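> Okay, here's the prediction I keep looking at, along with the sequence it came from:
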Amino acid sequence: MAGGRLCIEESLVTLLQPIYPRHTNRYGTLHGGWLAGWMLEAGGMASMRASRGYTVLGAMDYLFILSPGRVGENLHVYAWVVGSTRRTLDVLVYAEARPLGGGEARPVSVSLQTYVAVDEGVRPREHGVEVQPCSLESEPLVEVHRYWLEARRPLLEQRRRIAGSTAPLDAVYRRTSYFFVSPEDTFTIPTVMDASRLFYQIDQMAAVPAIEFTGAAMVTAGFDAVVFASPARVGDLVKLEAGITGAGRSSVEVAVRVAARNPQAEDVERTVALLYATMVAVDEEGRPRPLPRRPVLSEERLRGYLERRRLRDERRRVAQRIVEHARLLASGR
């Protein structure tokens, strides 16, 4: 980096993570919460390295699970800073699995993430970094950044809507859990819960209504786009609400609301984030199966679900194209 300019290629951060049995379900495939956490760790490290300071996750595009990571494989997570504004850095994160003894890499996940540069008081700051491509291989990622700038506009509108909301989750078959944020939930900023830790909790909570009310074993297929309205801090009591908002033949959509408050200083909880997770019913071999019991949903709720599924399918097609660019960069070709 020189003079505030940063080549996309130079921004690369790589995370290598062996997949141990403790990271997997009973089918030997990687838990979605672990995968999301590692994807966010890599994105956070890339943004902090580029901005030369603290960053916090502001928004994330759909995190798609393209294929399951399996026990014994090595997961390689690549993160590139593909664009910036005065106070934000946009990061493309791509993960692929490789067999322990060698063999062809298999795409596992892809996501686009926006990080806000902040100071030690978690106040937004200007980072002074201008990101640019420095090779033909990285030029397509400029278009990825433009796509993400447009795609996240609705998320910023959602942030304004949920920032001051104390309304409970609008879903059926709701379940609620609580936990306190402790220092071990932080990453680099010692007072703020890291998104990688939070997504592990979100993944665990999303499975509860999905499994309980369908009677099926479930695996995570991905997380929808999400924006963070406020941080959860050490000492906060975090509330996770999860409920079903849609169902297909073998999958259910689960909405998760994250809220927090400091019980010593706040009487009213604040919304941290609102997102949807897709959970897929599987048989004893880990293959998709029809839902044993289908949730009862109103016509209005079903229409909302079908529209979100349409948008999800569109984004997945875009994600497949992004994966091809990421694979080329990761391979060095």
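Done, it's in.
> contacts and neighbour counts: CA atoms only from here.
Noted.
> what's the neighbour count on Pro140?
15 (other Cα atoms under 10 Å).
> Distance of the closest residue to it other than its chain neighbours relative to Gly43?
Closest residue to Pro140 apart from its sequence neighbours, by Cα to Cα, 6 or more residues apart in numbering: His325 at 7.1 Å. Distance, His325 to Gly43, by Cα to Cα, to the nearest Å: 17 Å.
> Pick out whichever of these two has more residues nearby.
Gly43 (33 against 16).
> In contact with that one, which residues?
79-80, 91-93, 113 (Cα atoms under 8 Å, 6 or more residues apart in numbering).
> would you list those residues in TSV and tack on secondary structure, distance to Arg49 and neighbour count?
TSV is the format used below for these (DSSP: H, G, I helix; E, B strand; the rest coil; distance: Cα to Cα, whole Å; neighbours: other Cα atoms under 10 Å):
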residue	secondary structure	distance to Arg49	neighbour count
Ala79	strand	11	32
Trp80	strand	11	30
Val91	strand	12	31
Leu92	strand	14	28
Val93	strand	15	29
Gln113	strand	15	28
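> number of nearby residues for Arg146?
Count around Arg146 with other Cα under 10 Å applied: 12.
> Included below, for side-by-side comparison, is a second structure:
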Amino acid sequence: MNARIKWAVIAATSVVALGAATVFGAVAWAGHDSRLQAPSTAETSTRNWADGDRIVFRNTADGQGYGHVASVPLTDPAGARAITDTVCDRLDATDDTMSCLRSVRGIIPSYTGALYTDEGTVTQQWPLSGIPSRTRLSADGSLVASTSFVTGHSYATVGFSTETIIRTAQGESLGSLEEWSLLIDGVPAAPLDRNYWGVTFVDDTSFYATVGLTTSGTTYLVRGDIPARTLTTLAETVECPSVSPDATRVAFKRVTAGAGPTAHWTPAVYDLATGRVTTLPEPRSIDDQIEWLDDGTLLYGMPREGAPGATDVWSLASDGSREPELLIENAWSPSVVREK
């Protein structure tokens, strides 16, 4: 077979393969779309989703409303959920503001972040540099942090890169955290391989976050000083921190086995006064930023084993006194909201 015939055969085969892939994709999308149009498999409610003390989350029940923001009363987490028209991949909420990170599918996917009122009005919108990862609001909703992947698809990916930016509710960017000054063990440092993620606000002037050094695989808990634009390391092997309501502890995930794609993350709690770390009794690997239900209880999302696309929210005592318990089926990215 001469080169011209060889390349003609390759081209023809490629066209057939591309056509088959296109047909398969169209059929798969049609099936996916039909599943989304079916009635929701979760019990739903017509109440106002933003009323009362509540847990706000991404609904992952099959049928209408899949991927939409939903809520359940704080007093009845297993009860009927109110589902909104807003679609998010990651979210956080206060009593009157919601931060929503979203992937917009298309021939060329795009990624956006936005702030919403409880009525569903967009007050701010910004582009993300890649796949949505984490978002957190300050208690009064005046600041919002968003993290997205620049390359890679998860924190388990070797050589991943993230971008974390803090903005005001009025739309002013405080810049990427990589532009801020970093102090490691009190010494100024500017490693080129640093990545930041997992912001959790203490108040309007300070926050905690993770800085990871890709080359060494080291992760640090850092405290951010917003007026000074500085980040100071406090402890090692800390990822995705979440400060407790009483601001005395930080819940986080810690690598307890493996590394990179095989990393196993276990939830733990860091006492800010003593430096003591309590590893919690959760045998599964947790790849989520923990949320505090109250000063004694943690919440986090877990993929459901054997059910692609299905996730549930679990609760766990922050002192490790009990085993994990299923709190909300078909839910993800929980946020606890109490009315002012």
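Thanks, I have it. Model, not experiment: these values are computed from the prediction.
> TM-score of the superposition?
Here the TM-score for the pair of chains, by TM-score structural alignment, normalised by the length of the first structure, is 0.26; 146 aligned residues with a Cα RMSD of 6.6 Å.
> re the thing from before, ok but the residue nearest to Pro140 of the first structure is inside a strand, no?
No: assessed by DSSP: H, G, I helix; E, B strand; the rest coil, His325 of the first structure does not belong to a strand; its assignment is helix.
> is it true that it touches Glu143?
No: with contact defined as Cα atoms under 8 Å, His325 of the first structure does not reach Glu143; the gap is 10.9 Å.
> related to what we said a few turns ago, closest to Ile244 of the first structure out of the contacts of Gly43 of the first structure?
Gln113 (25.4 Å; Cα to Cα).
> if I look at the residue nearest to the closest one when sequence neighbours are not counted, how far off is Val323 of the first structure?
Leaving out its chain neighbours, the residue that sits closest to Gln113 of the first structure by Cα to Cα, 6+ apart is Met60, at 4.4 Å. Here the criterion is Cα to Cα. By it, Met60 of the first structure lies 16 Å from Val323 of the first structure.
> ditto for Val219 of the first structure
22 Å.
> which one of those two has more residues nearby?
Taking other Cα under 10 Å, Val219 of the first structure and Val323 do not tie; Val219 has more neighbours (26 against 22).
> Quick one: residues contacting that one.
Contacts of Val219 of the first structure (Cα under 8 Å, 6+ apart): 31-32, 207, 279-282.
> Just give me the neighbour total for Pro303 of the second structure.
Pro303 of the second structure, neighbours per other Cα under 10 Å, totals 17.
> Ser333 is in contact with that one, correct?
No: between Pro303 of the second structure and Ser333 there is no contact under Cα under 8 Å: 11.3 Å.
> got the contacts of Val219 of the first structure as JSON lines, with distance to Thr176 of the first structure and neighbour count columns?
Output for the contacts of Val219 of the first structure, formatted as JSON lines (distance: Cα to Cα, whole Å; neighbours: other Cα atoms under 10 Å):
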{"residue": "His31", "distance to Thr176 of the first structure": "21", "neighbour count": "22"}
{"residue": "Gly32", "distance to Thr176 of the first structure": "20", "neighbour count": "28"}
{"residue": "Ala207", "distance to Thr176 of the first structure": "12", "neighbour count": "22"}
{"residue": "Met279", "distance to Thr176 of the first structure": "18", "neighbour count": "25"}
{"residue": "Val280", "distance to Thr176 of the first structure": "21", "neighbour count": "28"}
{"residue": "Ala281", "distance to Thr176 of the first structure": "22", "neighbour count": "25"}
{"residue": "Val282", "distance to Thr176 of the first structure": "24", "neighbour count": "19"}
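> now, which of these lie within strands?
Among these, the members found in strands (DSSP state E) are 279-282.
> For these, could you give me a markdown table that also reports distance to Leu156 of the first structure?
Formatted as a markdown table, these follow (distance: Cα to Cα, whole Å):
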| residue | distance to Leu156 of the first structure |
| --- | --- |
| Met279 | 26 |
| Val280 | 29 |
| Ala281 | 32 |
| Val282 | 35 |
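> ranges for the helices of the second structure?
3-37 (DSSP state H).
> Was I right to think Ile148 of the second structure contacts Ser176?
Quick fix: residue 148 of the second structure is Ser, not Ile. No: using Cα under 8 Å, Ser148 of the second structure makes no contact with Ser176, being 11.3 Å away.
> who has more neighbours, these two?
Ser148 (26 against 16).
> ok, the more buried one to Asn195 of the second structure distance?
11 Å.
> burial measure for Gly31 of the second structure, as a count.
Around Gly31 of the second structure there are 11 residues (other Cα under 10 Å).
> for Glu324 of the first structure, that is, sorry about that
Glu324 of the first structure: 12 neighbours (other Cα under 10 Å).
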